[in-house]
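In: I would like to see how this sequence folds:
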Amino acid sequence: MSPPPSPPPRCPALLRIAPLLLAVLLASSAAPAASRLTADYYAKSCPRFHQIVQDTVTSKQISTPTTAAATLRVLFHDCFGTGCDGSILLSAAPLAPPPERDADINLSLPGDAFDLVVRAKTALELACPGTVSCSDILVVAARDLVTMLGGPYYDVFLGRRDTRISRASLVAGLLPRPNMTMSELLSLFGARGFSAQEMVALAGAHTVGFSHCKEFSSGIYGFSKSSSYDPTYNPRFAQGLQKACASYGEDPTLSVFNDVMTPNKFDNMYYQNLPKGLGLLASDRGLYGDPRTRPFVEMYARDQDRFFKDFARAMQKLSLYGVQTGRRGEIRRRCDAIN
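Out: This is a model prediction of the structure:
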């Protein structure tokens, strides 16, 4: 069995995290279940696992360029909600409570990520039936997409099982919203063991993707008696957003790139935008406006390599949150339904 595919050579800034560091991270910050995960989990049971996922990711991203951002967002909502267990992937079932996917905060999750996981699962079921969990597919696909867009490569530990439980009611208050104060966000991340710096590093995922106009409309229309937009916006940027979102009431799908400078490249431009008032969401601009998080924004704006290293570590930590292993959970035959 050959090792997982190396990062594509066209991305010179790719970074690998040393196995020793991964072991330390795993031992020091992960739950006991996470300690059963291994980097070569499918080496014997599904030797082509990494290649199949990478091929599926490449094909989907080329045909649908929004796939990377969509997959990062779905992964975050899965892991940060009730743990990296594939609960976000389950669809509604007769007589069952509404699943996580139907929670109000998850209704806007892009379908590209769900389609990607289905495609990868279908190919893997043909190659090695009943072997690979949907939660492992999601974690690896997100990593491969980050790498494909020029971001850091990082090793992923595998062996997660898929949960049999998914309820919209369980995620109430667990996921960050764009209008939360910085204190609320820090408290939310802190409750899961993430520091302020790790929160800022994870926010760097906004260097790709988009947000719907309704998520920031309160900041660009009728903000106050003295200004139609939030003064923390760059004036020209706010005026451009007002024009771009003018008809969002009739078309709720209208959206704007999170990073208007390099929207399809995974880099540190997101952080460079924030001091200029080019943060799209209130939570983005709050990272620069709050003294508890501003130093990390400034550091990542100066040093892309440091951002890549810290983002990789934070994503590894996120991917270990609330996993199920051993006899817990199952290997789903279909990612949208329990067996």
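In: From here on, just use CA atoms for contacts and neighbour counts.
Out: OK.
In: so how far does stretch 163-181 reach from one end to the other?
Out: 32 Å (Cα to Cα, to the nearest Å).
In: Could I get the buried residue list for that stretch?
Out: Residues Thr163, Arg164, Ile165, Ser166, Arg167, Ala168, Val171, Leu175, Pro176, Asn179, Thr181 are the ones in stretch 163-181 that count as buried (16 or more other Cα atoms under 10 Å).
In: where along this protein do the helices fall?
Out: 19-29, 49-63, 67-82, 111-127, 134-148, 182-190, 196-203, 235-244, 269-273, 282-289, 294-302, 304-319 (DSSP state H).
In: could the buried residues of stretch 163-181 go into a markdown table alongside distance to Pro231?
Out: Output for the buried residues of stretch 163-181, formatted as a markdown table (distance: Cα to Cα, whole Å):
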| residue | distance to Pro231 |
| --- | --- |
| Thr163 | 45 |
| Arg164 | 46 |
| Ile165 | 44 |
| Ser166 | 40 |
| Arg167 | 39 |
| Ala168 | 36 |
| Val171 | 33 |
| Leu175 | 27 |
| Pro176 | 23 |
| Asn179 | 15 |
| Thr181 | 16 |
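In: Spatially central residue for the protein, please.
Out: Leu72 (2.8 Å; Cα atoms, centre = their mean).
In: Let me know how buried the spatially closest residue to Phe307 that is not a sequence neighbour is, in neighbour terms.
Out: Closest residue in space to Phe307, ignoring its immediate chain neighbours: Tyr300 at 5.1 Å, by Cα to Cα, 6 or more residues apart in numbering. Residues near Tyr300, counting by other Cα atoms under 10 Å, number 24.
In: Now show me the structure for the sequence below, then we'll compare the two:
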Amino acid sequence: MALILALLSTTLLLFFFTSSTANALSLNHYDKTCPEVESIVAKTVEKATKKDKTIPATLLRMHFHDCFIRGCDASVLLYSKGNNKAEKDGPANLSLHGFYVIESAKKQIEAVCPGVVSCADVLAFAARDSVVLSGGPTWNVPKGRKDGRISKASETIKLLPSPAFNISQLKQSFSLRGLSTDDIVALLGGHTLGFAHCSSFQNRIRNFNATHDIDPTMHPSFAASLRNVCPINNKNKYAGVKMDPSSTTFDNTHYKLILQGKTLFASDQALLSNPKAKNLVYKFASSKQSFYKAFVNSMIKMSSLNGGQEIRKDCRVVN
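Out: You can find the predicted model right below:
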């Protein structure tokens, strides 16, 4: 039964992403219908970031988590209703915040261009603006996504990549979305922004396996520092550490940390177990510009996956 369910999930996932090609995106989609849209989103993200420096990291992660479920259809923005528990309330998304930024931008857009701009496009713009505000590269976001009507917390458990994934699991997960090993390495560079809770790396610093208490790929002194932050029987669910020392700056520090064995997630460290991925880690660690170029290409590729059906008036509920 488990195998049948797994195959069914894979078949459905492939259907969502195959059908997404029906919604062709373009760079000039709003030139005539809502030329102010990108300016409105950029100003809203900038205003929110001035008050809360964690906004860029959460908006970038929010976009990634949205795209990996049913394509970039803003299903992560829908609120739970009745018996349906939505994606935003799934275990992997409970630490997401900043939904108000997208909702605020959408409200402003609706005032000048009602019924024209999708919530999915607003989130894609916000993710790009978050990278730019953090000192990273900019790019032209393809436009014309539609918003989805389905959002299930259960799908976040099945479909979002885990921070404990090995390289084979990462490749399988990303390949279902048409993303390559190059895309995996480039997109994981987004982990240069943000914060990680102890639960996402606890398995690496205690009782790792029958032979090692600590993950042997982790630098001993780094593991020791994490054990201090995340003690045994830790009762503080908010405890954790920054993804890297420059956690509000979008740079290539994350790749340097991988090479030093000082990254938090097993999935990031796993990049060194694959020859092609390892070469890219070295390349990006030594050249920020190479990373930027690859990241932009992979973000455009990932964010072009869309399987939505409508343009929501309110990002929190279907029409």
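In: list the contacts for the residue nearest to the centre of structure 1?
Out: The contact partners of Leu72 of structure 1, by Cα atoms under 8 Å, 6 or more residues apart in numbering, come to Ala142, Ala205.
In: To which residue of structure 2 is it aligned?
Out: Under the alignment (TM-score structural alignment), Leu72 of structure 1 maps onto Leu60 of structure 2.
In: Give me the distance between its match and Ser130 of structure 2.
Out: As judged by Cα to Cα, Leu60 of structure 2 and Ser130 of structure 2 stand 7 Å apart.
In: which residues touch Tyr42 of structure 1?
Out: Phe49, Val132, Leu158.
In: Equivalent analysis for Glu155 of structure 2, please.
Out: Ile69, Glu87.
In: same thing but at 7 Å, please
Out: Ile69 (Cα atoms under 7 Å, 6 or more residues apart in numbering).
In: try the one 5 residues further on
Out: Contacts were defined as Cα under 7 Å, 6+ apart; by that measure Leu160 of structure 2 touches His65, Phe68, Ile69.
In: Which residue, neighbours along the chain excluded, lies closest to the last one?
Out: Here the nearest residue to Ile69 of structure 2 in space, its sequence neighbours aside, is Leu159; by Cα to Cα, 6+ apart that works out to 6.0 Å.
In: quick one: what's aligned to that neighbour in structure 1?
Out: For Leu159 of structure 2, the aligned position in structure 1 is Leu174, judged by TM-score structural alignment.
In: And Phe284 of structure 2, by the same measure?
Out: Matched by TM-score structural alignment, Phe284 of structure 2 corresponds to Tyr300 in structure 1.
In: ok, now which ones touch its match?
Out: Tyr300 of structure 1 makes contacts with Asn268, Tyr271, Arg306, Phe307, as judged by Cα under 7 Å, 6+ apart.
In: Likewise for Leu94 of structure 2?
Out: Each residue near Leu94 of structure 2 by Cα under 7 Å, 6+ apart is listed here: Lys88.
In: now swap in Asn83 of structure 2 and tell me
Out: Contacts of Asn83 of structure 2 (Cα under 7 Å, 6+ apart): none.
In: Arg212 of structure 1 -> structure 2?
Out: Not quite, residue 212 of structure 1 is His, not Arg. The equivalent of His212 of structure 1 in structure 2 is His197 (alignment by TM-score structural alignment).
In: Identify, from the contacts of Leu160 of structure 2, the entry nearest to Val112 of structure 2.
Out: Within the contacts of Leu160 of structure 2, proximity to Val112 of structure 2 (Cα to Cα) peaks at His65, which comes in at 28.7 Å.
In: Next, count neighbours for the closest one.
Out: Neighbour count for His65 of structure 2, taken as other Cα under 10 Å: 25.
In: returning to what we had before: out of the contacts of Tyr42 of structure 1, which is most surrounded?
Out: Within the contacts of Tyr42 of structure 1, Val132 tops the neighbour count with 26 neighbours, counted by other Cα under 10 Å.
In: What sits closest to that one if chain neighbours are left out?
Out: For Val132 of structure 1, ignoring the flanking residues on the chain, the nearest one in space by Cα to Cα, 6+ apart is Ile331 at 6.5 Å.
In: And that neighbour, what's its match in structure 2?
Out: Checking TM-score structural alignment: Ile331 of structure 1 goes with Ile311.
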